[in-house]
Structure formats: structure tokens, C-alpha cells
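Engineer: My questions concern the predicted model and sequence given below.
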Amino acid sequence: MSITYVDAIREAQEQLLKDDPRVFLYGQDISRFGGAFKATKGLADAYPGRVLDSPISEDAMVGMAIGSAIDGMRPILEMQFADFSSVGFNQIVNQAATHFYRTGIPVPITVRLPSGGTPGSGPFHSQSMESIYAHYPGLVVVTPATVSDAYQMLIESVALDDPVLYCEHKFLYRWLKAPKIDHDGLPLGRARITRHGRHATIVTYSAMVHEAVRAADRLQQESGWEIEVVDLRTVKPLDMDTVLASVARTGRLLTLGESFPWGGVTAEVVARVCSEGFHLLDAPPKRLNSRDTPVPYHPNLWAAHRPTPESICIAMRELLSF
């Protein structure tokens, strides 16, 4: 018996509803229907009145959640797709993110963002929004890459007094499985060394962690290179201590992300390593993102649009040959 990534998200929400009467779920078709990806399936029956269908207005959804959080509740919002959160952008970045700074009153909302691409999803259902939200002070942005993190980091997100963007990757929902949920004690805000190495470091997060590990395994089998993979886990806050310690061991850095290349998390990591750890580098750092175009519909074009083990290996060979 195994548990999937989306099962872990559902189980975390069930546990939160059980443990804390302030928690409620709010989103489009999440009640009887169970949500677009069935992450709330059955919860409305188990917790009547606390799993609520929203209007088709992300702006109204976030506004209601902010008001309820100010009044003492702990809402969990489900966006059907991360892309649609842009409709509620004003509420998230101008209201939720700034409220504690302006008033001293926290806004403990958690916004679940089904993020990233899947074959055939196209430009309106495949975007990775974490870099945009990480730009704004007052927001916490988490990007779980494992089944256990999907569970534990949602529990921790709801416990925070800060507004949280919980970026769950759709491609991992049913593909990623684990025999059980473990907690290794890493708190929210700390990165994890997913794979140890000594020749180069890949810093990444979310679904790209698994692509990085595949590429690292291939490079070791083919050439003997030992590549370290750092899973950021959260992109805001950013655990630069773990990143710099890894670069100190390896001397080379590739930052990897599925989001668009202009600016963003990968650029931020490169900038900070250059400013805080330039003396640690034996080669110019590289970054690899999806292409700077809208996400294509066709599965073959989508596969060419985003980083893959093949493109990661090409980038790593260039880095290692410097």
C-alpha cells in the first residue's frame, strides 16, 4: 500500500480539520465534487459546513479568506490552477501580504496553488507562480517535492501566522508515491540535501528535484561525476546557508526551475551565491529554466519547453568542463 502526493495533501487537510476548529476549506467545486484534482474528496461529508464551495471569483475567494483570518479563522483556499490566482493577485499581495505590517494583525491564510505543467495542459493551466509571489514581503512560498513534505509542510503552513502560498505540483499528484509519510524533522524554511555529491551542485525545488536526481544518476553512470542536489523546499524564505555549504563542497552551481527564465528563484540563487560566496566558485554559475514562451499544448512541445534530464545533463557537462 502506498500513498500518493495528492493523497498526502488530502490527509493533511483532514488532519487539520480534525485538530483545529478554526480551519475550513474554501474553493471552487471542492465540496461534494472534491475539487478539480480530488484533493478534498469526502471531506465535506466528514466535516459538514467546513468544506465550502466558492463562487468562480478568485478575487472574492481571497478577500473572504482574509476577512475570516483577521477574525480568527485559519482558511485553506484551493485554486483550481495556480494560473488563476492572478485574478486574486491584488488581494494576495496588496492586502494579505501587507496587513500585519500595516496593522499588527496577522492574516493566517494558506492558498493552495496546483502548479506546473502536465502534457496537454497548455498556457493557462501550467504556470509556476512561485517566483512572482516570492517577490513580495510578507508572503511565505513553499514548494514541496516529496510525499512527506506535501503532508508536513501543509500542516506547518496552516500553523503559521503569515499568509502562505503552498505550491503543489500537478505532475506529482499521482505519479509520486511513498510507502508512508515520514517527517525528518526539517522545519519549514530549511532546504534538504536530496542527493550528496562532490563535483557540482544543482539547486532546485518542486518537481524539478526528481528531474535533477535522474540527470545526476545518469551523469554518474556515464562519467563518474557525483552531483549534489539541493531541494530548497521553500523559496521564501530561502535557505542560503544550505546552498552555500553545498557550493563550498563542490565549487560549481546549476540552478534549475520550471518557471520562466526572466528573473525568478533561479536568478535569485545565482545572485546571492555570487554576492555571498563568489570565492567558493570554480566556474561561473549556470541556470536552467523553461523556455521564455507561453507553455505549449502539444505534449512533444511541452517536453521540449521545460527542463528534462537530457537538457540538465547538457548544462551540467558544460559546467563541469569549464
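Structural biologist: Cool, got the structure.

Engineer: Could you use CA atoms for every contact and neighbour count after this?
Structural biologist: Noted.

Engineer: hey, where'd the helices end up in this protein?
Structural biologist: 5-19, 43-46, 58-70, 89-90, 97-103, 130-134, 147-159, 208-223, 240-250, 264-277, 299-305, 309-320 (DSSP state H).

Engineer: mind checking which of those is nearest Y26?
Structural biologist: For the helices of the chain, the distance to Y26 is smallest for helix 58-70, at 7.5 Å, taking CA to CA.

Engineer: Please identify the buried residues of the closest one?
Structural biologist: E58, D59, M61, V62, G63, A65, I66, S68, A69, I70 (16 or more other CA atoms under 10 Å).

Engineer: quick revisit: export the helices of the chain to JSON lines and tack on distance to I193?
Structural biologist: Converted to JSON lines, these look like this (distance: least, CA to CA, whole Å):
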{"stretch": "helix 5-19", "distance to I193": "20"}
{"stretch": "helix 43-46", "distance to I193": "35"}
{"stretch": "helix 58-70", "distance to I193": "34"}
{"stretch": "helix 89-90", "distance to I193": "33"}
{"stretch": "helix 97-103", "distance to I193": "30"}
{"stretch": "helix 130-134", "distance to I193": "21"}
{"stretch": "helix 147-159", "distance to I193": "14"}
{"stretch": "helix 208-223", "distance to I193": "10"}
{"stretch": "helix 240-250", "distance to I193": "8"}
{"stretch": "helix 264-277", "distance to I193": "16"}
{"stretch": "helix 299-305", "distance to I193": "27"}
{"stretch": "helix 309-320", "distance to I193": "18"}
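
Engineer: here comes the other one, which I'd like you to weigh against the first:
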Amino acid sequence: MMKIPFNTLDRQFFMYQDEYEKKALDILRSGWYILGPEVEKFEKEFANYIGTKYSLGIDNGLNALVLAFRALGIKKGDEVLVQGNTFIASVMGITMNGGTPIFIEPDKFDNINVNLIEEKITKKTKAICVVHLYGQTSNMDKIMELSKKYNLYIIEDCAQSHGSMFNNKMSGSFGDIACFSFYPGKNLGCFGDGGAVTTNNKELYLKMKMLRNYGSSKKYYNDEVGYNSRLDELQAGLLRVKLSHIKELTEEREKIASNYLTKIKNSKIVLPQLRKGATSVWHLFVIKTDQRNELQKYLEKNGIDTVIHYPIPPHLSKAYEYLGYKSGDFPITEKYAETVLSLPIYNGMTEDEQNHVINIINKY
């Protein structure tokens, strides 16, 4: 029986093996491993790719969020609007700074429902955290309008959307700050943990630059109590190699997604939808079905690995019990948690593997 993993990272490594290995050896032999030329070059190249003035390498996606909210001055008593069906890190960035997350239901594209934002804005609202979930850019026109109208900060969580666009503008270039994760499974993933922030605001850039390095702008002179949140040279160098191939890697994922969208035909399954004006980089291919657990077992029996993104929404997690939410408070978010299922999609996925997934699902 054909075995299809949910994801496999070695295939895209082998595509560019010589480049990765040469880069790693060059860095190892250079004797410079923290905040050196590779990080600087990556930051310039990544800012250029996203279309912002500044980019800053961070040690992981969660800390990118923590630093972003800290730099914006989010503190106890401040409210931040965020979609309910996100990965919990989006919420942790808020609460680790003392802020209160105010959850908004998602729309049919799995992103924040912009029509529900305005009614949740209060005097305490300081920011909107926009998550471009599963790889598709949110409705940024409407969000930027609200930001202007109510004078709110916009933080983009681009952990899953490297290279996606809305009206031909790159996700990560709209808000005050955007946060990226380079966890190995991401579209632009490194070989360990890594992350970045992007911004057009020099003041915020310098503030985060100081915060990521023990609150220090000058060695051993500490202006604030900061973090040790630096992207290292090795990861930055390997990310530079991958960034140079991101176009073809993204196109390959688009091709796989298009194959799924065209050929999966089963009335029990709802396929992902694309918003007008938005693109997706298909970090995940997420279907919905009322028979999720049965379908998952059936696929497993047929050699196909799947994952649920995400089975427990943040408002019902043990970590956020103290917020006092209960089951039924966000019915759409909770319905998604009970019905979503992510199918295998990865660089290097063969046509035979894709067709196996399609045929098995169509037979369900």
C-alpha cells in the first residue's frame, strides 16, 4: 500500500542539497555564528521580498509576536482583537505582554471576519492581530480602513503566509509590524527554529532590534529588560538559500492545491475557498467535513496521514481557562475545530501521491 506522509521535509532539501551544504560549511568555517553578515544579508533580502523598509531576524515566530506587542506598548488593560480559530501562539503574543485577547469569529475563508470587528471595538482596544491562516491573505482593505478610523495598531501574523498577497500587495507589508515563523514545516522554513518581523517604521524597528538583544543597542549598555531572541547565522544563511527558490517552491504548492481543488469530488467534503483579490501560498490544504474523525481513520487505513489544524480553539484551551469562556461562546470557531482536516501537501509530492489522496477521498 502507498504510504503518504502528512509532510516530509527532506525532499525539498535534496532539491537544493549542494547549495544548502555549501552555505552551511561556509558559515561553520567562517567562525561567526551570531548576528553576523548572514543575518544582515537575510534581513535585507527578506525585507525586499516582502516589500518593507526593515526586517529583523528573530529566534522563532512566538518571540516575534511577543516582541511586536511589546514594542507597540501593549500592556495590562489593553485589548487586542484576534480571530478565534488561530494557532494559540497568536494569542500568547498578546497575553505574555499582559494584554487581553478579544476573539472574533472566522469567515468562510478561515480568516478573521472583518464584518464582526467593529462591534467588538471598545475604549480599551489598542490593536488588531490579523492572522493569514493556512496561507491565504485576509481582507486587508477593510482592516486597514478600521485601523485608520479607530487609530488601532495592526499586527500581521504571517507565520503561514510567506508570499501570499491581497490586491497584489504582499502579506507582511500592510500592518505596523508583521511577524513570521520559519519553523521547518513552514513554506519558508529553516532547519530548526527561526522567525522575523517586518515593518516600515524605523522607531519600531530600532526598538525591536534592541529588545531581541537583551534590551541593548550598544554592547553591555542595557536600556530595557529585553530578550535573547536572535536568529543565528546558520539558520539565516540556509534561509537565504531557500528564499532564492521561494518562487518555484510556492508555484509547486499552488499546482498541488489546484490538482486537489479540480479533482476532489465528494459531497461530504467542503473544499477551501479563495477570497477575491487574495492569493494563498497553500501552507496547509484544509477541508471541512461533519464526518471528520471517520474520514481521518479511513484515510489512515489507506496510508494517508492527516493533521487537525486545530482541534482546540484558544478560548477553550486549559491555558486560557482564566478568561472564563465556555463551550458555545464562539460557535463558528468551535464548529471549525470539529470539522477541519488538513490533507498532505508538501514540496516534492509526486503526482502518484496526489492522485492516491484524490482517489481515496473520492471513494469515501
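Structural biologist: That came through fine. These figures come from a predicted structure and were not determined experimentally.

Engineer: care to give me the TM-score?
Structural biologist: Remark: TM-score between the superposed chains equals 0.36 [TM-score structural alignment, normalised by the length of structure 1]; 176 aligned residues with a CA RMSD of 5.6 Å.

Engineer: right, and out of the buried residues of helix 58-70 of structure 1, which lies closest to L288 of structure 1?
Structural biologist: After measuring the buried residues of helix 58-70 of structure 1 against L288 of structure 1 - CA to CA - the closest member comes out as E58, at 31.3 Å.

Engineer: Against E11 of structure 1, how distant is that closest one?
Structural biologist: The spacing between E58 of structure 1 and E11 of structure 1, counted by CA to CA, to the nearest Å, is 24 Å.

Engineer: ditto for L165 of structure 1
Structural biologist: 19 Å.

Engineer: same check, this time on M240 of structure 1
Structural biologist: On the measure of CA to CA, M240 of structure 1 and E11 of structure 1 end up 31 Å apart.

Engineer: And T110 of structure 1, by the same measure?
Structural biologist: 16 Å.

Engineer: picking up where we left off before, tell me which of L165 and E11 of structure 1 has more neighbours.
Structural biologist: Using other CA atoms under 10 Å as the criterion, L165 of structure 1 and E11 rank with L165 on top: 25 against 20.

Engineer: can I assume the more buried one is in contact with S115?
Structural biologist: No - under the contact definition of CA atoms under 8 Å, L165 of structure 1 does not touch S115, with a separation of 10.8 Å.

Engineer: mind listing the helices in structure 2 by residue range?
Structural biologist: 10-15, 17-30, 37-50, 61-71, 89-95, 140-150, 202-211, 233-243, 246-263, 292-301, 331-339, 351-363.

Engineer: most tightly surrounded among the ones you listed?
Structural biologist: helix 61-71 (a mean of 26; mean count of other CA atoms under 10 Å).

Engineer: Give me the helices and strands touching that helix, please.
Structural biologist: Other elements packing on helix 61-71 of structure 2 under the criterion 3 or more CA pairs under 8 Å, 6 or more residues apart in numbering; DSSP states H and E are helix 89-95, strand 177-181, strand 195-199, helix 202-211.

Engineer: can the helices of structure 2 go into a markdown table with extra columns for distance to V286 of structure 2?
Structural biologist: A markdown table is the format used below for the helices of structure 2 (distance: least, CA to CA, whole Å):
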| stretch | distance to V286 of structure 2 |
| --- | --- |
| helix 10-15 | 21 |
| helix 17-30 | 30 |
| helix 37-50 | 25 |
| helix 61-71 | 22 |
| helix 89-95 | 19 |
| helix 140-150 | 21 |
| helix 202-211 | 34 |
| helix 233-243 | 25 |
| helix 246-263 | 10 |
| helix 292-301 | 12 |
| helix 331-339 | 10 |
| helix 351-363 | 13 |
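
Engineer: Out of these, which gets nearest to C179 of structure 2?
Structural biologist: C179 of structure 2 sits nearest to helix 61-71 of all the helices of structure 2, at 5.5 Å, using CA to CA.

Engineer: what sits against the residue lying closest to T234 of structure 1 once chain neighbours are set aside?
Structural biologist: Counting by CA to CA, 6 or more residues apart in numbering, T234 of structure 1 lies nearest to V142, which is 4.2 Å off, once chain neighbours are set aside. For V142 of structure 1, the contact set (CA atoms under 8 Å, 6 or more residues apart in numbering) comprises M153, V164, L165, Y166, C167, L188, R233, T234, V235, K236.

Engineer: I'd assumed A178 was in contact with E156 of structure 2.
Structural biologist: Yes - using CA under 8 Å, E156 of structure 2 is in contact with A178, at 4.4 Å.

Engineer: ok, I358 of structure 2 touching T262?
Structural biologist: No - contact criterion CA under 8 Å: I358 of structure 2 and T262 do not qualify, at 9.8 Å.

Engineer: Can you get me a residue count around the closest residue to C313 of structure 1 other than its chain neighbours?
Structural biologist: Excluding the flanking residues, the one nearest C313 of structure 1 by CA to CA, 6+ apart is A215, at 5.7 Å. Neighbours of A215 of structure 1 under the rule other CA under 10 Å: 21.

Engineer: who's in contact with A215 of structure 1?
Structural biologist: P309, E310, I312, C313.

Engineer: how much space between it and V209 of structure 1?
Structural biologist: For A215 of structure 1 relative to V209 of structure 1 (CA to CA), the value is 10 Å.

Engineer: go on, D7 of structure 1?
Structural biologist: Counting by CA to CA - D7 of structure 1 and V209 of structure 1 are separated by 20 Å.

Engineer: of those two, who's got more company?
Structural biologist: V209 (25 against 21).

Engineer: E79 of structure 2 reaches A127, doesn't it?
Structural biologist: Yes - counting by CA under 8 Å, A127 is a contact partner of E79 of structure 2 at 7.1 Å.

Engineer: ok, and the most crowded of the contacts of A215 of structure 1?
Structural biologist: Of the contacts of A215 of structure 1, with other CA under 10 Å as the count, I312 tops at 23 neighbours.

Engineer: ok, that one touching V213?
Structural biologist: No - shown here, I312 of structure 1 and V213 do not form a contact pair, counting by CA under 8 Å, at 10.0 Å.

Engineer: Mind listing the shared neighbours of those two?
Structural biologist: Common neighbours of I312 of structure 1 and V213 (CA under 8 Å, 6+ apart) do not exist.

Engineer: what's the distance between Q152 of structure 1 and V230 of structure 1?
Structural biologist: Where V230 of structure 1 is concerned, Q152 of structure 1 sits at a distance of 19 Å (CA to CA).

Engineer: Please apply the same query to R195 of structure 1.
Structural biologist: 7 Å.

Engineer: of those two, who's got more company?
Structural biologist: Neighbours of R195 of structure 1 and V230, each counted by other CA under 10 Å, are more numerous for V230; the result is 24 against 18.
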